[in-house]
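Asks: the sequence isn't on hand, but the structure is:
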């Protein structure tokens, strides 16, 4: 095969909504520096756009307008998988969805030498068997001669922060992780930094949830953030990288901040309408922390030695790094043999 062909990289993007659009815009910005990168497929849940020939890739500049004009229907999972059989080597699927069915295809892609890049948590925090199949199927530098796809899911924890890569570097260089603790949700960070700030002020809980929703920090139905499951998924991913065989997010305590009476309310709007009736319980939690000279935060933690994970409210001294977060920042602390009681901290926008 000619050297030029070996250097070509062919990309298929599944999920071209909010996250996918930003990803493609970033890719368009760097494309002039990397003329060997070719966009062959853009797929949404409603329609798709595919290059008719891999020698004539899609345009990074006009893909969105071209997709809007496309009359090709959405692709099912079999069609997505079959697409790669007709594509040259060095294929990459960028999965920007949160779709479990797409995540189920990762082992098939990887065994077929298709690399996977994704923020989708489902393949790494769902049932343990899928996680093991994905890990077995991915290329590992420890196995010379192995022909598999590469796997990158850095943004499945911590958004753009180097959380997974930091953890893997610690482990790969012989350090032993003892504990991981932090604020893993930009939504929860924003809420509690405004509801229970260090200076002791702050608004009513329901008002802060409404503010976060209006600013776009929550899901359309805030219960999808307040139930704690998103944080739990991130803990499962990190715990499994540490070698713990956590079956699922149901395997450890996850505190939900949704009042029991509002769990079954039909819509997010109805939930927001009724939430002020339950402000008193969260106000009590905040006041208890204030009496102790502390602030309350929503955190996740992994005790590796005890194989114990938990998600929920914790009180912190006002001088603690977790207490002093601003805006929607995340903070993840790695307590290891190498770093001892002075943890390695990754902090930044969530």
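Replies: Arrived safely, thanks for sending. Fair warning: this is a prediction, and the values are worked out from it, not measured in the lab.
Asks: contacts, neighbours, all on C-alpha from now
Replies: Noted.
Asks: let's verify residue 334: helix, strand, or coil?
Replies: strand (DSSP: H, G, I helix; E, B strand; the rest coil).
Asks: need the nearest residue in space to residue 90, chain neighbours excluded.
Replies: Of all residues not flanking residue 90 in the chain, residue 9 sits nearest, at 5.2 Å (C-alpha to C-alpha, 6 or more residues apart in numbering).
Asks: what residues are up against the one you found?
Replies: 36-38, 89-92 (C-alpha atoms under 8 Å, 6 or more residues apart in numbering).
Asks: now swap in residue 139 and tell me
Replies: 110, 146-151.
Asks: thought residue 57 was touching residue 49?
Replies: No - look at residue 57 against residue 49 with C-alpha atoms under 8 Å: they stay out of range, at 10.8 Å.
Asks: and those two? which has more neighbours close in?
Replies: The neighbour count for residue 57 versus residue 49, taken as other C-alpha atoms under 10 Å, is higher for residue 49 (25 against 17).
Asks: picking up where we left off before, and which of the contacts of residue 139 is nearest to residue 2?
Replies: residue 147 (19.3 Å; C-alpha to C-alpha).
Asks: wait, a helix at the closest one?
Replies: No - Residue 147: not assigned to a helix; according to three-state DSSP it is coil.
Asks: any idea how far it lies from residue 293?
Replies: 57 Å (C-alpha to C-alpha, to the nearest Å).
Asks: burial measure for residue 250, as a count.
Replies: 11.
Asks: from residue 123, how far off is it?
Replies: 16 Å.
Asks: for residue 292, same thing?
Replies: For residue 292, the distance to residue 123 - C-alpha to C-alpha - is 41 Å.
Asks: for comparison:
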């Protein structure tokens, strides 16, 4: 990307948890003026009589912030009881990100109810094979409620809970699999918002992607996916805002893998590439299958999401990728009974071991040669994804950049995204900050959850 010596830069050392939505086009009931009043969710339409009762009740109450919020709502019963509206949450996926998100929500719920006037209720949790449909007041997994996982049943349970309370439903998919993405359309059509860091829907088959977007537009339920690109960094939100405001994006380029960012920020001459890969896995930076990182599939998915956001009709396979996975591990399968990620790192270490002959040690040797060439030219190696809007193309590759280039300034597991547009030229808009880890990913998802809460105020 040209002219990047002095970009307009936004740096994030921690993940912000905004209390205002960056997408005012769909803030819940207040923004959906085209939908008939009788179809609005969240108890927004209870008839003129209920509205009048609520107004009279509010006039008699002290004008506290909570009372003012009640005055703006139309449910006489709820306001009279002093209850806040409830966002009922269904969690799909209860691994590192799912459990971290649960902790963040439970810890923040009392303060958010006080500040925003909306309750958070964990209504259901699903693991890969079992789920628990929870009673009100639950704050975690309940073994006594275990039953076989059924995502359609889970969605109905959460939607019904919201309907009963006059609140709102949201399903949060914390997995990295296609299964839940297949149900997004049904959840949205049922009126549940969907928030996710799962890249499968945004980068999967375009017809499915279109159906998901159409379902969201039809019902007003929101499909929120900020954490699919940049983890907790605000990448998609600002990009959407620029486009809606009338800017014309010319290109987007960046380091979108926290894993590969860590690897290439850490890897120095004299250190084996395979050892750095092993360290990244041990620190928890890699995808469940590290080949999604090293093979560029993770970045390929994020670039596809960005390209579609800008308006390109593109499939995942349309994005060429130069894989970093050794040929001998391209179709490799883990031994029975071993975790895929751990077994893969062991296989990489074996490939790099001198005990396996020159053919296998060539993996580290070839990578070391690339690093030495870059160092000799005073450059760095970076694994970068790019979208060229004018050409209608996207790509993922290992590139060399001068040491004064913004991409050379990344640290640890930073992500960095540079947007060049009609307004941001010759200097691009640059967003940089932590791009990997359960905490920042969960925080990115939580920010989407809070967008929905803000729409319920």
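Replies: All right, it came through fine. What you see is a predicted model; the values in this text were computed from it and never measured.
Asks: okay, residue 292 and residue 123 of the first structure: which has more neighbours?
Replies: Neighbour totals were compared for residue 292 of the first structure and residue 123, and residue 123 leads with 29 against 11 (other C-alpha under 10 Å).
Asks: trace that one over to the second structure, please.
Replies: Using TM-score structural alignment, the equivalent of residue 123 of the first structure in the second structure is residue 201.
Asks: let me know how buried the residue nearest to its match when sequence neighbours are not counted is, in neighbour terms.
Replies: Leaving out its chain neighbours, the residue that sits closest to residue 201 of the second structure by C-alpha to C-alpha, 6+ apart is residue 181, at 5.4 Å. Residue 181 of the second structure: 23 surrounding residues under other C-alpha under 10 Å.
Asks: residues touching whichever residue in the first structure pairs up with residue 181 of the second structure, list them.
Replies: Taking TM-score structural alignment, residue 181 of the second structure has residue 103 as its aligned residue in the first structure. If you count contacts by C-alpha under 8 Å, 6+ apart, residue 103 of the first structure has them with 120, 122-123.
Asks: ok, residue 169 of the second structure next?
Replies: Here residue 169 of the second structure is in contact with 87-90, 158-159, 161-162, 191-193 (C-alpha under 8 Å, 6+ apart).
Asks: among the residues you listed, which lie within helices?
Replies: Under the assignment DSSP state H, those contribute 158-159, 161-162 to helices.
Asks: what helix or strand is residue 59 of the second structure on?
Replies: helix 48-60 (DSSP states H and E).
Asks: and the next element down the chain from that helix?
Replies: Remark: after helix 48-60 of the second structure, the chain's next helix or strand is helix 65-72, criterion DSSP H and E.
Asks: in the first structure, what residues pair with that following helix?
Replies: Under the criterion TM-score structural alignment, helix 65-72 of the second structure matches nothing in the first structure.
Asks: picking up where we left off before, packing partners for the helix or strand the match of residue 123 of the first structure falls within?
Replies: In this assignment (DSSP H and E), residue 201 of the second structure forms part of helix 200-203. If you count contacts as 3 or more C-alpha pairs under 8 Å, 6 or more residues apart in numbering; DSSP states H and E, helix 200-203 of the second structure packs onto helix 178-181, helix 206-219, helix 297-310.
Asks: after superposition, how close is that helix to the first structure?
Replies: By mean C-alpha distance after the TM-score superposition for the first structure, the fitted helix 200-203 of the second structure averages 0.6 Å away from its aligned residues in the first structure.
Asks: distance between that helix and the chain's centre?
Replies: Relative to its chain's centre, helix 200-203 of the second structure lies at 11 Å (C-alpha atoms, centre = their mean, to the nearest Å).
Asks: and stretch 264-279 of the first structure, by the same measure?
Replies: The answer for stretch 264-279 of the first structure is 26 Å, by C-alpha atoms, centre = their mean.
Asks: stretch 292-308 of the first structure now?
Replies: On C-alpha atoms, centre = their mean, the centre of stretch 292-308 of the first structure falls 20 Å from the chain's centre.
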